[in-house]
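> quick one, what's the 3D model for this:
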Amino acid sequence: MHFITGGAFNGKSKWVCKQYGITKSNGIWISAYRGSAIPNSLERTHENGVIVFEGIEYWVKDWLEYGEKDALQRWQNILQDWQLWEKSHPLRKVILIGTDITKGIVPISAEERTWRDVTGRVFQATAKTSSQMDLIWYGISQKIK
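Next up is the predicted model:
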């Protein structure tokens, strides 16, 4: 798994396309920014190749209606499933893109603070699980892992 994070509109998607030689139209690109849901199974989605999941923070926000613990557990389960899928064939690669919403001014509303906090925990779990991690700011990558 490869986790890419950074600020909003800082070139994360463009960097992924260039890095992997893909476009949003010639690969499997599942985007919360465009309203896509996470599929129940990757086996039916794509046999081999690269799958990009973009907008992790928005899926987290949706799941918070079930509570913080449920959202975190759901993400852990998904990471495990994707890791197994990826490891089952050498041509498979899962790429995860999430905008870092954990910096800056702390939100006033409790819901927004919870979203920010849980997203931070989800990103920590993602960084730990991923074999690669890059931080993208202003289109420039910094390899973290």
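> for the rest of this, base every contact and every neighbour count on C-alpha atoms.
Noted.
> and the helices in the protein?
All helices of the chain, identified by DSSP state H, fall at 12-20, 56-63, 68-87, 110-129.
> now the other sequence, so there's something to compare against:
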Amino acid sequence: MKLVIGGAHQGKWEYAKRKYGGIEPAEFHWVDGKSCSFEEVYSCGGIYHFELLMKRMMKAGEDTSHLASRIAEKNPDIVIVSTEIGYGLVPIDAFDREYREQTGRVCTQLAELSSRVDRVVCGIGVTLKGE
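Next up, the predicted model:
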């Protein structure tokens, strides 16, 4: 499993496509966390907007506490691209605070289980874990 993280609009997906496969979504079977089914994360080559998948799952009442381990078990070769959402002002809305907290926890677990973690800033990837 590979994890690519970074702030909004920093070139994470473009970096992941160059590094891990496929310029077009169909070439590598990329799915968009904004619109894919919850089950696609277990069979796709890569997912971008992972944080939006988390938001949709939480709004649907899905338990995400073991999501990282389920992904690692069912789809160990996946590339996950997620925006870091834990910086800045703490949201006033209770759901938004819980979403931010849970997404951070799941991404921390994904980083632990991943063989490689890259952080992208201004389109430049820096390896935090792995080679």
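> that older thread, closest to Lys145 of the first structure out of the helices of the first structure?
Shortest distance between Lys145 of the first structure and those, using C-alpha to C-alpha, is found for helix 110-129: 8.3 Å.
> nearest the geometric middle of the first structure, what residue?
Closest to where the C-alpha atoms of the first structure average out (C-alpha atoms, centre = their mean) is Leu96, at 3.4 Å.
> how long is stretch 94-108 of the first structure from one end to the other?
Distance across stretch 94-108 of the first structure, first residue to last, is 35 Å (C-alpha to C-alpha, to the nearest Å).
> got the buried residues for it?
Val94, Ile95, Leu96, Ile97, Gly98, Thr99, Asp100, Ile101, Thr102 (16 or more other C-alpha atoms under 10 Å).
> ok, now how distant is the counterpart of the second one in the second structure from Ser69 of the second structure?
Aligning on TM-score structural alignment places Ile95 of the first structure opposite Val79 in the second structure. Val79 of the second structure is 14 Å from Ser69 of the second structure, where distance means C-alpha to C-alpha.
> could you do Arg97 of the second structure as well?
According to C-alpha to C-alpha, Arg97 of the second structure and Ser69 of the second structure sit 23 Å apart.
> ditto for Glu39 of the second structure
Distance from Glu39 of the second structure to Ser69 of the second structure, by C-alpha to C-alpha: 14 Å.
> got it, and Ser37 of the second structure?
Ser37 of the second structure is 18 Å from Ser69 of the second structure, by C-alpha to C-alpha.
> Asp117 of the first structure touches Thr102, doesn't it?
Yes - Asp117 of the first structure is in contact with Thr102 according to C-alpha atoms under 8 Å; the separation is 7.2 Å.
> burial count for Glu68 of the first structure?
Using other C-alpha atoms under 10 Å, Glu68 of the first structure has 18 neighbouring residues.
> tell me the contacts of the residue lying closest to it once chain neighbours are set aside?
The shortest distance from Glu68 of the first structure to any non-neighbouring residue, by C-alpha to C-alpha, 6 or more residues apart in numbering, is to Val118 (6.8 Å). Going by C-alpha atoms under 8 Å, 6 or more residues apart in numbering, Val118 of the first structure touches Val60, Glu68, Leu72.
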